[in-house]
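Engineer: return a 3D structure for these sequence lines:
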Amino acid sequence: MLTSILKISPVVLLALASQSSLFGQDGSSDWNQWRGPNRDGKVQGPQWPGSLDEETLQQAWRVELPPSYSGPVVSDSTVFVTGTEDSKYEVAYALDRKSGEVLWEARWEGAMTVPFFAAANGSWIRATPAFDGESLFVAGIRDVLVSLNAKTGKEQWRVDFVEQLKTPLPSFGFASSPLLDGNYLYVQAGASFIKLNKSNGEIVWRTLVDAGGMFGSAFSSPSVATIAGKRQLLVQTRQKLVGVDPENGDVLWEHEVPSFRGMNIQTPVTFGDSVFTSSYKNKSWLYEVTQEDGKFSCTEKWENNAAGYMSSPVVIDGHVYMHLQNQRFACIDLKTGERKWTSKPYGKYCSLIAQQDRILALDERGSLLLLKANPEEFELLEERKVSEDEAWAHIAVSGEDVIIRELNAVSLFHWIPGGEE
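Structural biologist: Okay, here's the model as predicted:
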């Protein structure tokens, strides 16, 4: 249940009230789904300050909530988050962006216990919602997808994939975040990859059936990219990297991605007509996709022994910056596959957001790092403890606001204009 809200700093309140010009009417600053509007972990806008100190990055408010692994999504006026309450209910919340006031909450019965190492920190809701300006689409852990009215929280429709498709409940729950693209949603659920009409939840097509393997549906979240001249859905199942035609669900190309027990977790990223990915207890790879006379093929361009895990990488100026299974950061030249550097260890998990040559990294220890994207050396500009609680959810950035979903709370920090450069 909600237990506290911090008093808002007057300086931050003034800054928030005056920042409407930052959030264009096109919604370009909104952080509306997993890894942002383009699902690549990048944001636009003026360069971030070079400091994370309390004068430059000020906490506006903090609200305690039931635990969650799913990241916040943000509009110009609202912060949407989720939680698992009493190990029985899943709850979606809408909070006022300026004050943290809870505007509404919606709940439904939905909880389960995940197995093995995944249960070490609790079996909480996992996937990050998607927001289209009118509706909030929430993936519940028991393989359900719920559409809520974003203004009122009223449920508009629900799809129970286990019931509708007669598929087993995925062992690790619904972990892949829904992809919003135009009038459709795409999900890795029901041991398959599915396209749904966002207005009513009707399934348009279903492909990659049984791609989830013995443990159920995949972990990795899909994205959209134009590769080899074709706009397509980029999907990583528990065994394969796949290009899918968004119109009909046809598989355009596929390539096996070596995995340990199907743990292909991170979201792949594109580099020209190539795709970079990395998997737990394995390596990193760049796969090149080509097209000739309408037929696609995918080949391995290079491999590197850098082993990724859960953290999805970012690409800046031809280099991929990633957080590894061994808790270190690394930089790889995407043209050659050469590892440029490796840092000292940090946390077990780290969510990354890039803007120009800066990277914000939030690790699960509650430490926020500001890095400079320097391919020649690991360059830490500043590190600040922003939470005494663990922070497994993906960080969100919108305009000059930084939103952090701690395990048991959500906080909004604001970069003060004119802060240290």
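
Engineer: CA atoms for contacts and neighbours, from now on please.
Structural biologist: Fine.

Engineer: how many residues are close by Pro178?
Structural biologist: When neighbours are counted by other Cα atoms under 10 Å, Pro178 registers 27.

Engineer: show me what contacts it?
Structural biologist: Pro178 is in contact with 33-34, 127-130, 137-139, 185-188, 221-222, counting by Cα atoms under 8 Å, 6 or more residues apart in numbering.

Engineer: try it again at 6 Å.
Structural biologist: By Cα atoms under 6 Å, 6 or more residues apart in numbering, the contact set of Pro178 is Tyr186, Val187.

Engineer: first-to-last residue distance for stretch 17-27?
Structural biologist: One end of stretch 17-27 to the other measures 17 Å (Cα to Cα, to the nearest Å).

Engineer: please apply the same query to stretch 271-281.
Structural biologist: So stretch 271-281: terminal residues 23 Å apart, Cα to Cα.

Engineer: can you tell me what sits against that stretch?
Structural biologist: 227-228, 259, 264, 268-269, 284-289, 307-309.

Engineer: can you map out the strands along the stretch 1-150 of the chain?
Structural biologist: 57-64, 73-74, 78-85, 89-96, 102-109, 130-131, 135-140, 144-149 (DSSP state E, counting those that start in this stretch).

Engineer: using CSV, lay out those strands together with distance to Lys42.
Structural biologist: Compiled in CSV, those are given as follows (distance: least, Cα to Cα, whole Å):
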stretch, distance to Lys42
strand 57-64, 19
strand 73-74, 14
strand 78-85, 19
strand 89-96, 24
strand 102-109, 28
strand 130-131, 16
strand 135-140, 21
strand 144-149, 26
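
Engineer: and the nearest residue to Arg107 once chain neighbours are set aside, how many neighbours?
Structural biologist: What sits nearest to Arg107 in space, not counting adjacent residues and going by Cα to Cα, 6 or more residues apart in numbering, is Val91, at 4.3 Å. When neighbours are counted by other Cα under 10 Å, Val91 registers 22.

Engineer: now swap in Asp181 and tell me
Structural biologist: Using other Cα under 10 Å, Asp181 is surrounded by 15 other residues.

Engineer: that one and Phe131, how far apart?
Structural biologist: Using Cα to Cα, we find Asp181 at a distance of 11 Å from Phe131.

Engineer: check Thr267 too.
Structural biologist: Thr267 sits 19 Å away from Phe131, taking Cα to Cα as the criterion.

Engineer: and Leu362, by the same measure?
Structural biologist: According to Cα to Cα, Leu362 stands 23 Å off from Phe131.

Engineer: alongside the first, I'd like the structure of this one:
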Amino acid sequence: MRNVSRPFNFLLSEFVMTDTNQPETESNPPVEPAAREETSAVSELQPLRIWPPILLLIGMVVTRMAPQWMDSDSVLPVMLAVFGPLVCGGLILVWWVLASRATWKEKLSGLVITLLAGGVTLALIDPTMKGPGVMLVTGPMGVGLFGIAALLVSRVRSAKRTVFIVACSVLGFCFSLLLRAEGMWGDYNMVLAWRSTPTVEERMLSKADAAPAVPSVLTAAELESALAEPEWPGFRGALRDSVLTGVSLDADWNADVGTPLWKKSVGPGWSSFVVAGPLLITQEQRGEEELIVCYDAETGAELWTQEVKTRFYDALGGPGPRATPTLADGGLYVMGASGHVLRLDPATGEILWQQDVRKVADREPPIWGFSSSPLVVDGTVIVHAGGKGDKGLLAFDTETGDLKWSAPAGDHSYSSPALLTIAGQPVIAMLTNKELNLLNPADGKILLSYDCTIDGQRVLQPQLAGEDEILIATGMGKGMQKIHVTNKDGDWTAEEVWTATGLKPDFNDYVIYEGHAYGFDGAIFTCFDLKDGKRKWKGGRYGKGQVLLVKDSGHLLVIGEEGAVVLLKADPAGHEELATFQALDGKTWNHPVLIGDRLFVRNSAQAAAYKLPVVE
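Structural biologist: Predicted structure coming up:
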């Protein structure tokens, strides 16, 4: 037995079996331990389950495009566009951890590195990208590329697939480091630029006009006369209704109409113009100063500037003031986005007094800045502040700047107070997120508080729809409401006449003409009947623009969101474009002003004057 076992043992030592149960030979070498571990690891990897990320990636695209595919002026598509891609992206990471079939080592390493890349990017991105930029661009791009990369390597059974997925996600996040946000369009699409390039404001500040325009020469008597009776004294005109009388436009526009009398770069801001003779006054941002600027209406030359050391910025509208100045009783009254209220000498720009609403009302600026264009009535200048208690509406003495009275008002409104004559009595009308208040101009006593609470903010002014009827914008995407107001021996009441969705303005004003309202139903121009609120027609995709009624000729002068001027016939029978030309470049939310045959327009980058044909 000993002799037999010895050769058998020798054969075993020479004929070693490999881990694949094949004899070790020259063509089948032994497997090293490290190689065996790698082979074992690969055998543990499974193809990734891909149907969840496919659905989520489709969801990211569909929700982001919701405003274009749905009724973009309602809240739902906006919420889908803002939060949908980020939520779907977050669910991609949930899929990776819970249902991807990746190993736990892959799951943990991929998740940790991706979240770390997102956090580092958030710390290093341009400040303008924070907020909406992160929700709409940075987050969806980082996790979206994570999902796309996972689909591409879903059948790869190697640990290298995780490296590829994470690398793509990191690149997606890091791409945002190259970008700068320049606000958003009305449909909530981001305006993006390369971070390394100068902004429009920086380019404007860095260059001086090669040949500055020469201002007109005015005598003191001419200046005094112009300021005594300004042609366009405040936001949307004297009655804050965007209605112009005394001018009839000729609809026959030739090619010369689109040639500006002057055109120049201006600082960002959403103020409109006030006009007194040759004085053209507005507000804009220049660097760290918010400016009140007076231009020569004839040449565009800068006559004077006054600055306040402050800079307001929000991710939707960008930097700069929101309100429009007011000319009244020989003074110029201004409210800045950060809360300063000033009276200036309109001839020189000298500050006569100044107040800070943040201190008076004990509140910080709302998300889109203080936007109340001052209303001057009987020696008081009135602005909305939205403070607690009775510090909602503030009235300052026009001579001294002292607080004369204050009254309660909702805390979230970008509307401006308006002076209306309703039920036979002049009242101050203030629309907020809580109510419509009608107040006594003398002491601020609330005569009527009509409850019309909404979630969110109000932007538009209440307007008269008759001697005792008021139109109220009910809130974004919710339409309009008409109420009937009565005053019986000082007992004020109001009741709803109708609420209709035929016109659903956001921050775009409407005008009233011969029993009909004309304005923006989201991004599409619309006409509806004031009797019953029913829509007459809807047509003309002008974005979130603004409109001016030229009453004597029955024309609507529209400036679209992309800067095109369009002349329409104010006719409930149908939408009819009569003429158009491109006036400005870029996003245009500012209200146009027409004085005689001179059209003045501006946006956050440019201002221009055009001569329109009029009927003599």
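
Engineer: now what about the TM-score between them?
Structural biologist: Aligned and superposed, the two chains score 0.87 in TM-score terms (TM-score structural alignment, normalised by the length of the first structure); 396 aligned residues with a Cα RMSD of 2.5 Å.

Engineer: circling back to that earlier point, what do we get in the second structure for the residue nearest to Arg107 of the first structure?
Structural biologist: Here Val91 of the first structure is matched to Leu291 in the second structure, going by TM-score structural alignment.

Engineer: the first structure: matching residues for the helix ranked longest in the second structure?
Structural biologist: Looking across the second structure with DSSP state H, the single longest helix is helix 75-98. Using TM-score structural alignment, helix 75-98 of the second structure lines up with nothing in the first structure.

Engineer: return the distance of that helix from the chain's centre.
Structural biologist: From the chain centre to the centre of helix 75-98 of the second structure is a distance of 22 Å (Cα atoms, centre = their mean, to the nearest Å).

Engineer: what packs against it?
Structural biologist: Judged by 3 or more Cα pairs under 6 Å, 6 or more residues apart in numbering; DSSP states H and E, helix 75-98 of the second structure is in contact with helix 51-64, helix 66-69, helix 139-152.

Engineer: deepest of those helices, which one?
Structural biologist: Mean neighbour count (mean count of other Cα atoms under 10 Å) peaks for helix 139-152 among those, with a mean of 24.

Engineer: from Val242 of the first structure, how far out is the most far-flung residue of the first structure relative to its centre?
Structural biologist: Most distant from the centre of the first structure: Asp293, at 35.1 Å, with distances by Cα atoms, centre = their mean. Here Asp293 of the first structure is placed at a distance of 19 Å from Val242 of the first structure (Cα to Cα).

Engineer: wait, Gln33 of the first structure touches Ala130, no?
Structural biologist: Yes. Assessed by Cα atoms under 6 Å, Gln33 of the first structure is found in contact with Ala130 at 4.4 Å.

Engineer: circling back: quick one: map the residue farthest from the centre of the first structure onto the second structure.
Structural biologist: Checking TM-score structural alignment: Asp293 of the first structure goes with Asp489.

Engineer: try Val224 of the first structure
Structural biologist: Counting by TM-score structural alignment, Val224 of the first structure corresponds to Leu419 in the second structure.

Engineer: is its match located within a strand, as I assumed?
Structural biologist: Yes. With DSSP: H, G, I helix; E, B strand; the rest coil as the criterion, Leu419 of the second structure is assigned to a strand.

Engineer: ok, the nearest residue to it once chain neighbours are set aside to Asn437 of the second structure distance?
Structural biologist: Leaving aside its sequence neighbours, Leu419 of the second structure sits nearest to Ile428 (Cα to Cα, 6+ apart; 4.7 Å). Distance, Ile428 of the second structure to Asn437 of the second structure, using Cα to Cα: 8 Å.

Engineer: for the stretch 151-300 of the first structure, what spans make up the helices?
Structural biologist: Ranges of helices in the stretch 151-300 of the first structure, per DSSP state H, counting those that start in this stretch, are 161-165.

Engineer: regarding the first structure, what is its longest helix?
Structural biologist: Per DSSP H, the first structure has its longest helix at helix 10-17.

Engineer: hmm, Leu291 of the second structure is touching Lys309, no?
Structural biologist: No. Taking contacts as Cα under 6 Å, Leu291 of the second structure lies outside contact range of Lys309: 8.8 Å.

Engineer: so what's the residue count around the nearest residue in space to Ser192 of the first structure that is not next to it in sequence?
Structural biologist: Of all residues not flanking Ser192 of the first structure in the chain, Val209 sits nearest, at 4.3 Å (Cα to Cα, 6+ apart). Residues contacting Val209 of the first structure under the criterion other Cα under 10 Å number 15.

Engineer: ok, Glu388 of the first structure next?
Structural biologist: Counted with other Cα under 10 Å, Glu388 of the first structure comes out at 11.

Engineer: what sits against the closest residue to it other than its chain neighbours?
Structural biologist: Ranked by Cα to Cα, 6+ apart and with sequence neighbours excluded, the top spatial neighbour of Glu388 of the first structure is Gly366, at 6.1 Å. Applying Cα under 6 Å, 6+ apart, we find Gly366 of the first structure in contact with Lys385, Val386, Ser387, Glu390, Ala391.

Engineer: now do the same end-to-end measure for stretch 537-545 of the second structure.
Structural biologist: 18 Å.

Engineer: ugh, wrong one, I meant stretch 603-614 of the second structure
Structural biologist: Stretch 603-614 of the second structure has an end-to-end distance of 25 Å (Cα to Cα).

Engineer: roughly how far is that stretch from the heart of the chain?
Structural biologist: On the basis of Cα atoms, centre = their mean, stretch 603-614 of the second structure sits 22 Å off its chain's mean C-alpha point.

Engineer: how much space separates Trp302 of the first structure from Asp333 of the first structure?
Structural biologist: Using Cα to Cα, Trp302 of the first structure is found at 11 Å from Asp333 of the first structure.

Engineer: one more: Gln59 of the first structure?
Structural biologist: Noted for Gln59 of the first structure: a distance of 36 Å to Asp333 of the first structure, by Cα to Cα.

Engineer: with Trp104 of the first structure instead?
Structural biologist: 46 Å.

Engineer: same deal with Ser147 of the first structure?
Structural biologist: For Ser147 of the first structure, the distance to Asp333 of the first structure equals 41 Å [Cα to Cα].

Engineer: more neighbours, these two?
Structural biologist: Legend: neighbour count by other Cα under 10 Å for Ser147 of the first structure and Asp333, higher for Ser147 (24 against 16).

Engineer: which position in the second structure pairs with that one?
Structural biologist: Ser147 of the first structure maps onto Arg343 in the second structure, with residues paired by TM-score structural alignment.

Engineer: that match: what's it in contact with?
Structural biologist: Applying Cα under 6 Å, 6+ apart to Arg343 of the second structure gives the contacts Leu332, Tyr333, Leu352, Trp353.
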